[in-house]
Structures are given as C-alpha cells and as structure tokens.
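Participant: have a look; sequence and predicted model below, questions after that.
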Amino acid sequence: MRSIKRLTMAAAGAATVAFALPAGVAAQGAPTFGMEPAWQVVPARPNLVFAPDRIPDRAAVLRAADYVAAAQIADMARHPLPLSTGGALDSAASNWVAATFYVGAARLARVSSQPETLRFLTATAEHYNYAMRGARSGKTMLNADDIAIGDLYQELYARRRQDGVLMPLQQRLDYSIPHLMRTEETPALVWWWCDALFMAPPVMARMSAITGDPKYLIAMDREWRRTAGLLWDKQQRLFFRDARFLDRTSANGAPVFWSRGNGWVLAGLARTIEAMPADFAGRNYYLDLFRQLAARTAELQGRDGLWRASLLDPAAFPEPETSGSGLLLYGIAWGVNHGLLPRNRYVPAVTRGWAALNRHVLPSGLLGAVQKTGDQPVATAATDVGLYGTGAYLLTAMEVADLARGAAALPVPQPQADSEQVIASTTPQPPAPRTVTGDAERARRAAEMTATAALAYDPAVLGRPATIEPLTPPTGDAARPRAIVHYAPERLDDILWENDKVALRIYGPALEAKEPPSGSGIDVWGKRVRWPFMQRQLRFPNYHVDRGEGLDFYDVGGSRGAGALGIWYGNKLWTSRNWATHRVLDTGGKVARFEVTYKPWPVDVVRRVWETRSFALPMGSHFTRMVSTLGSDDSKQPLVVGIGIGKRKTAAGTGRVVRDQANGRLTFHEPADPGHGAVSITVAADPATVVGFAQDADNYLMLVRVQPGTPFAYYTGYGWDRGLDVRSAADWDALVAGTRFDFDAGR
C-alpha cells in the first residue's frame, strides 16, 4: 500500500504529479478523494482568550476566525462525501448543515489573508455544479433548507461575475415565486418553521440586489409575513419554532422558545435587511421586528455570556449552547455595527458573549457545545460539534472584528469583483486523466488543451450577445422626467401617455381596421424609470419583453382594461370601438393632456350614444383624470355608465376586488403574473353619482348615473409591485386612501 504521505495528482487535484504532505498531517488521517492536502493543515492555535469587558483587537479576532475555519475545513476534508447529502453532518455537503458554515466562511474569505478558505468554498461549489438538492418533488423544490447553499453561489458570482454560477439558483427561485406570491391563503406555509427564515429569505433578498429585479424581494416579503404572523409571539417578543409549539410548555410551565430557533430568525433578519434597498416599502417592518427580537433575546443572555437552549426555562438544560448563542450574538453585533441597536447598551453583551464563545473552542479547533440537529431544546455535551455552529461563530467573528468602527450604512454592497489572478489562484482545476503519462503524452495533452482554448467559441469576446436587446438609458433632455402624450401612427394609431409614475395607452382606428374587433379598453404598462420610455420600447417588434425600463404585459383583450367605460343596460355592458379623432393639448411639461372622440354605438335597440373624453395626467400622480361627455340622440333619460376594470386569472388565483360605494371607488388587486408581478387598479368617481356595482364575464364594474350632455369627471390609476413606488397591494391601498379626487367637471 502506498504511503498516505504521498498522493497522486488525481487524488489531490493539484498542479503537480506528486507532493509531500506537511509534517504532522498524516497523523490526522488521509484526505477524502478530491480534497487538497493543504486543507488538512490546521494553523497553530492563536490566543483565544478575550476580555469580556472590552472590544477586542480586530487582528486577534481574525486570527481566531481563520483558525476555527481552517480546523473545520480540515475536519470536513477527512470525511467522505456521501452521494446523498441530506443527512450529512460533517462533510462538505450541500445541505443546510454545511451551508450555514459556507455563509460564515464566505464572509471571512472577504477579509482573510488565507486564500485556502475561498479555494475550498470554490471547490465545493464546483463539486455541486452550483446546484441544489430537492429536484425530486414540488415540496422539496420549495424547501428553504435546500436553498441555503445559494448564498455561497451568490457570493462567488459577486466575486467572479461568471453567469453559470448563478443560473441554477435563479431558476430555483423563479420556480418558487408564484407559490410565495399566491393570493389565496393556504393552510400550510412554504416556510412553516422558523429556521427557514435564515435559509431562504436572505438568498431571495440578495438575488434582487444582484440582479436588480425586485420580484425576489417582494415574493420573500409575502411569505415572511405569513410565517411571522403564525410564529411570532407579540407578548413574549419571541418566535415559536413551528405550529406544534404554540401551545406546548416547558417543565416550569413557560412556553417553549428555542434558543437556536430564535437565533435563526435574528440572524436571518440581519442577512435579509442588509440586502434590502433603503426605499423598500416594507423595510420598517423588518427593522422593527429585528429590534424587538434583539432586545428580548439580549434580556435572556446568561451571566456567562451565552444562552441556554430553552430561553424561558434555562434550568431545563442548564449547560451553555453555542449554535443558538452564536446566531444571537451575530445578530446583536450586526445591529450595533449598522446603527440599529444602541452601542452603549449592546456592546457589553457582544463582548461578554464573544469571550464565552471562544472558551468552547475545543483543542481540535472545532467549536464545542453545539446542540445536535433537531427542532427543540435538548441536552448538549461540551464536546458536541456541528458545522452550523462554526458558521455562526464565523459570522459573529466578522461583526466583532468591526465593533471598533462607526456604524456602517445599509444596504451592504456586494463584494468587489476579484482580479483574474485571485480567481485563478482560488479555483481548483481538475487533474489530467491518469492515462497521461510520459513526456510524449504530456506534450500531446498540452497541445490539445492549447487547441481547445484557441478553437472554442468564447462568449466573452462579444460580451454575451443577448436575444433581448436592452434599452440604452437616455441622456440629456431625453432623461428629464416629464408628462408626455404621443400619438403613434407607427403603432397603428395608439395614443400613449405617461409621467414619472405610470404609462398607459388606448387604441386607434388603424388597429381597429387591422384587428377587429379591437376595443376602447385602457392598457397599462409596467414602468420602472422616471423618464418617458414607451416610444423607445415600441421600436422593438416585441415590446412585451422587459428591456430594463418596463414593458407592456397587461392584457386588455375584450375588457375595459384599467378604467374604460360603457353603458350598462339590460344587465349588459354596451361599449364603443376604438377612438375616432384625437387632439393633443399639452405634452412634455408638468401635465399630459389630450382629447378623443368615440363614434356613436348602439345600446341594445333603444338608443345610440357617443362620447368626447379628455385625459389629464400630472407629474407625480398615479391617476389620470378623465372628463367624459356622453351624447344621445334617442333619449334624454339618464344613463347608467359602467366604469370597468378587466378581470384577470392566473396560476396565482383570481385576485381581490374591493368595492367602496361610500367613497366612490372600485379597486382590483390583480393576481400576480409569474414573470412580471402584480398590478393594483383603482377607479374613482363622485360618490353621489355611484348607484352600485356589477360585473360581466370580462369586467368588474362601478355603476354611475350620468346625464347626457353633462360632463362628469372620474379617475383611473394603478400601481405595479415591480415598479418604482408601489411594492404591494397594501402600499396601493394606502396611496389611494391618501389621494384627493376632484370631481368638478368644470375644472
């Protein structure tokens, strides 16, 4: 048998055929196949004694972190990788156990002088081809535990900018969005246990930060609130682990609140908030929840600086436990470092806890007193270890190292891209096949690799040509926010109008001739820039594709769309065709104004009506004010006008309708479109004229009584949850409630 002190190139994955291990490594056991010998080298143990009453030296903290990380990597390198990693506890697995270590190790690798940490993380990600467990069923596809490793892939993508690093994760998250955004409440939650709030939400929030697409953050927000709504105890200011514990009590009669469970939530809040834009509509909810949970758990810290497994019954398991303690310490230290928690109150808790945590680093360099995997408080031995405990230790270390600095701004930017040299030195390369032996074969192999590099198509040469051409941001006056009206004969007589908030259009006679029966519904566009973009978007044959500034994804079909009208008679809505004439009144300034007419159309066989309507959209408003005058040559009797919002049904449900006759409003919160998010639409009319509500196959309707020949004013407006100002249905409801409508048609 060959000596374990010498490994072939294939076994070590190194750049030379054979090499000797450093002295002393052999005694620790042979590395697992594919693990580099350098990963089994544990550096000399630094001084791990920290004073509990003062902020430690940054360099000393980093030495401790490097040591514990290296010891953990060495231990992982000695354990074989099982084909199925779900229950693996000590190897470089793809499950949450190891993923929590990767989260902490990746933060350390940003500042560490030891490149082996990043090299090990890269090799692990390469081993799993940047993929996740759980492809076998819908339930496992949504399992937050299996998404936790996504943070490692995001970290490597941020540092390397290699497209393939992010693709599998993005596909998995895209699969989850319709389920997280469901409008119909379900008995079961996607994130039904509190640990999940550490595993998946930070990954989703970070995906929005990396891609610039808010859909991941918005979807995360929906399910987080559901989970918190079930598991957050407002009185105790703590999280239950899951629904089974809502009525469970400990031996002393107190509710069972698990230290590590609440640590998962506090640490998950920190990681989520640091990726959350400062203007995210729901951000204050997370800040408030973070402060409450941090304050409450700090009250329960033991005198030795650590927490007990059962927070309200410390006598049940009186021994210190480091995984829950590490997560809680990380969260509290993070809150101090980002100005969310007062330093004078919380720094003593952090320094006391950091000193205590280091007293549990075993002679092997592994963190001890780590409660085993599970779902509730249990007894823990001083020698118990776990990768997730080490991950929590490293996260805490990164914050303790920064305690001496001032408060850092939020959100936290993604790490800078690595240089080509750093990428090359921290990316293990596969060895040559074992058949490559002898000088001649090695020379042939070298020539083959040279030819492969020269002949293969390199996407980087063209900078990744895209099938979707992005809009180039305008410059100069074109980038000035303004309210515009554009008559578009190039798009079959559409009339477009937009301001710094919204973009809409109606259809003209050319489209009516080409695509009968075209109609007079109002179309809304998703818009995420302040300057006008619709004309530039329409230059592309497929303007239903988002090119970075917005798109038309709303399907008017045969409906009234967002606020067009018809005549309600005989339990049926009678509508006009496309506009017949138009006149632009004001464009390019503070208000977009135009006027259109509609040719007469029949109302059953009893009368004909026609309409003249003016439109006005001011800057800063989500609402277009319309003044309509209806004519009728067959009768002077009042008309009942149905102002409509098109019905919508998707895989996410049928949406939610709110009818408010007292205030003259009809609102429809549409179900989410899986690819493009959700729109909320409100029409508003003078409450004194509203006679009720109705619906037909295509529309929800607010019924308004009007007199032919007498102008009446009404409004239509919308918010898009992936746009600039409205991130949720609740945001839209608040905006509508705060809007003043003027129904004087003479103004």
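Facilitator: Cool, the structure landed.
Participant: C-alpha only now, for contacts and for neighbours.
Facilitator: Will do.
Participant: excluding chain neighbours, what is closest to residue 172?
Facilitator: residue 141 (7.2 Å; CA to CA, 6 or more residues apart in numbering).
Participant: isn't the one you found up against residue 173?
Facilitator: No. Between residue 141 and residue 173 there is no contact under CA atoms under 8 Å: 9.1 Å.
Participant: and the helices in the stretch 201-350 of the chain, which stretches?
Facilitator: 201-211, 215-231, 259-273, 283-299, 322-337, 343-358 (DSSP state H, counting those that start in this stretch).
Participant: quick one, longest helix in this structure?
Facilitator: Assignment by DSSP state H gives helix 58-77 as the longest helix of the chain.
Participant: tell me the first helix or strand C-terminal of the host helix or strand of residue 444.
Facilitator: Under DSSP states H and E, the secondary-structure element containing residue 444 is helix 439-455. Using DSSP H and E, the helix or strand that follows helix 439-455 in sequence is strand 484-488.
Participant: on that earlier part again, mind checking which of residue 141 and residue 173 has more residues around it?
Facilitator: residue 173 (21 against 18; other CA atoms under 10 Å).
Participant: then this one, side by side with the first:
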Amino acid sequence: MVATLSRPRLAITVLALLAGLAPGVRAVPGAQAAPAACADLAPIRLAADHWIAGHGSATDSTWFNALFIKGDIETYRRTGDSKYLSYATAWANHNNWKLPTNAPNYDGPEASQEYLDLYDLDPAHPARDIADAQAYVTKQTARVQGGKVSDLSYVDAVRLGALSAFARLGVPNHNQAEIDAMAKMFAYTEAHIYDRAAALWWRDSRWVGTTQHWSRGNGWIVTALTDTVAALPAGDPNRAHYVSLLQAMFAKLKATQQAGGYWTADVDHPSAYPAPESSGTSMYTYGLARGIQLGYLDAATYTPVAQRSWAWLRDTALHANGVVGYVQGPASHPSQYQPISPTATSNYGVGAFLMAGVEASKFTPGC
C-alpha cells in the first residue's frame, strides 16, 4: 500500500471557480498572490511566459524539465495565475506522475519533489499521483537499511536525488525510517565532499583537497537543504544541523558575492572565470530569501545580499525578450561552457530564476 501524505481536504473556493482553471486543476491555499502593485511580478511572468511559449508541456520528467516546473509552480503560488498550475499539471499527467527510468546516477528523482508540490496544492489528487515518488523513497530507505549509504556522492545528487522528499513523506506519515535514511545518506555526503574550512562543497571526490568550489554545485546543496529544513519540524536534530551548515555557507557566500550582485562559476576564484553565472546565483538567492523568512538567517545581514543578487538577476540576467541568460550549461565544474554568454539559457536556469524571483520579491516594497 502506498503511504499518503497527511493533509486536510480543503474545499474549492468561489474565487477559484471564477479563475477559469483548466479541467482537473483546482486552486487551493498555497497560491498566495502578490499585490497587483508588485513590480517584481512582471519580470517573473516574462521569464516564465517566454519559456512556456517556446516549450510545450509534453516534456519528459528528467531534472532539466523538472527544475523548470519547480519554478513554474512557485510562479503560480506567487501570481495566482492558473495557467502556470495548468502547465505543471499537464507536464505531470504527460509523464503519468512517474520518475524517469533512463536518468544517470541519481539525477532522476528530482521530479518527485515537483509531484509532491502539485499533490500538496490540490487536495483532490489521488494517492497514486505520488506513488512513484513514494516508491523511490521506500526503495532508497531499504538500501540504506541494508548498509548502502553512499549514493549521494556528488553535490547534484543531494538535490536531484530528492533529499527533501524523504522529509516531506516521512514527517507527516510518522515514518522515522525514511527520515533516518535521509540523514544517513546526507551524513555520508558531508563526510566526504564538504570542505569545512571553506564552508563550501566540492562537486565530488575528484576535487577533494582543492580550493575549487563550483557555484551551481553549491547551489544544489543550498536548494536541497533549504527545502528539507522547511519540511522538518522545529525540534528535529537533523534540521538544526542543516541550518548550521546553511548559516556557514551563507556567511562565506556573502563574502564572495561580486560587486554586481552575482557569483561566478568558481566561487573562490572569480578572476579565473569572471563571467557572471545565473543558475548558482538564483539558487543562492532562493536560499537566502527563504532562510530569512524562516528565521535562521539574520534579516539585517542578509536581506541586502538577497536584494543585490535579485536585482542583478532581474535587471541583467533577464533580457527584454524574456530570455534568462548567463546560465552555465550542464556541467560538473567551473571551466565547462566558458565563457558563459549573456544569452546562454536553459530550462533549469529559468526554473531557478523563477524560484529566486518569487522568494526575493517578498522583500520588495509593494510586493
């Protein structure tokens, strides 16, 4: 039997019915639209609409597309516009709410987190819509219980391997085994590729002992821990530890933010690859803004950091035609896809931009 998330079954509001949602899509609390006067809604919409216009929802469930869907879902929450929820739901239906079967290593489970987002948004979704997400967590928990804890051996896998899904399924279902499995897998990752002296992460074992810390790689850690912290109860010891890691990381990232508000592909050596990099910058902005809202990052210290990075993303990385540029291509270290072009874009880069914009806009006057 598939475990189901514990949640209230909420009625559809009159306003939702008036919103003209697509068949099978229901608006629920979770779409908390910003005021119409919010100036940041326009750039968020511009980026989302440009990508959607050029890409139908019939895309696969690999992480490239799933990350865009994450941003699209957050855009729905911020704008209340049903077209974004309809797009994400059509994507999930196209993939039968399944994880990809041909993704390498642990790059495939990312989609489970977007399925869980959609499941949370619509209380009418049946449990079968997250059956594949639950099956992945169940299988992975059994692997850990069998002694295999080393699967998340590279930074991408911490996010794409869906660390937060273990908390999001384990906590409401009171499944301590899933939470323990999450903690053990992450503990292995931390023990092997966390550079404690630098408060940053090496991409994988190839870089251990060096001073090279890849921007998007550290962004994967930030987004994974940020969403996991949000899913864990306040008294959970894992949560306290993850918060401490994020606090150390953001102290370092504050010090390495460039004057323009961005980060480069190599966090510690900006002169080596001086072009701005928007996907890592977006992920840091997302983590900064959520950390301030959740109370574990000091607002006076970090709000200016988040505002500077969002200002660069909004005013420079985003072009007038809706293209989100400066996105490093699919990579594993800073030197790839260099120099990064102002118009270099991707689905995951746009998704990260949307995630950043939604959270950072909450600090903009009028929003």
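Facilitator: Yes, it's here. Everything numeric here is computed off the predicted structure, so don't read it as measured data.
Participant: ok, the residue lying closest to residue 211 of the second structure once chain neighbours are set aside - contacts?
Facilitator: Using CA to CA, 6+ apart and skipping residues adjacent in sequence, the residue nearest residue 211 of the second structure is residue 268, 7.1 Å away. Contact analysis of residue 268 of the second structure by CA atoms under 8 Å, 6 or more residues apart in numbering lists 211, 212, 213, 256.
Participant: closest one to residue 243 of the first structure among the helices of the stretch 201-350 of the first structure?
Facilitator: Closest approach to residue 243 of the first structure among the helices of the stretch 201-350 of the first structure is made by helix 215-231 (6.9 Å; CA to CA).
Participant: one step back: to which residue of the first structure is the residue nearest to residue 211 of the second structure aligned?
Facilitator: Counting by TM-score structural alignment, residue 268 of the second structure lines up with residue 312 in the first structure.
Participant: how about the helices in the stretch 1-150 of the second structure?
Facilitator: Assigned by DSSP H, counting those that start in this stretch, the helices in the stretch 1-150 of the second structure fall at 14-18, 41-54, 63-79, 82-94, 110-121, 131-145.
Participant: how about these in CSV, adding distance to residue 185 of the second structure?
Facilitator: Below are the helices of the stretch 1-150 of the second structure laid out as CSV (distance: least, CA to CA, whole Å):
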stretch, distance to residue 185 of the second structure
helix 14-18, 41
helix 41-54, 34
helix 63-79, 20
helix 82-94, 27
helix 110-121, 16
helix 131-145, 7
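Participant: deepest-packed of those, please.
Facilitator: Mean neighbours per residue, mean count of other CA atoms under 10 Å, is largest over these for helix 63-79, with a mean of 25.
Participant: so that helix matches what in the first structure?
Facilitator: Under TM-score structural alignment, the match for helix 63-79 of the second structure in the first structure covers residues 96-112.
Participant: so what touches that stretch?
Facilitator: Residues contacting stretch 96-112 of the first structure (CA under 8 Å, 6+ apart): 62, 65-66, 69, 88-93, 115, 117-118, 121, 145-146, 148-149, 151-152, 155, 199, 386-395, 398, 415.
Participant: and if you look at stretch 174-188 of the second structure?
Facilitator: With contact meaning CA under 8 Å, 6+ apart, stretch 174-188 of the second structure is reached by 137-138, 140-141, 144-145, 149-153, 158, 163, 166-167, 169-171, 238.
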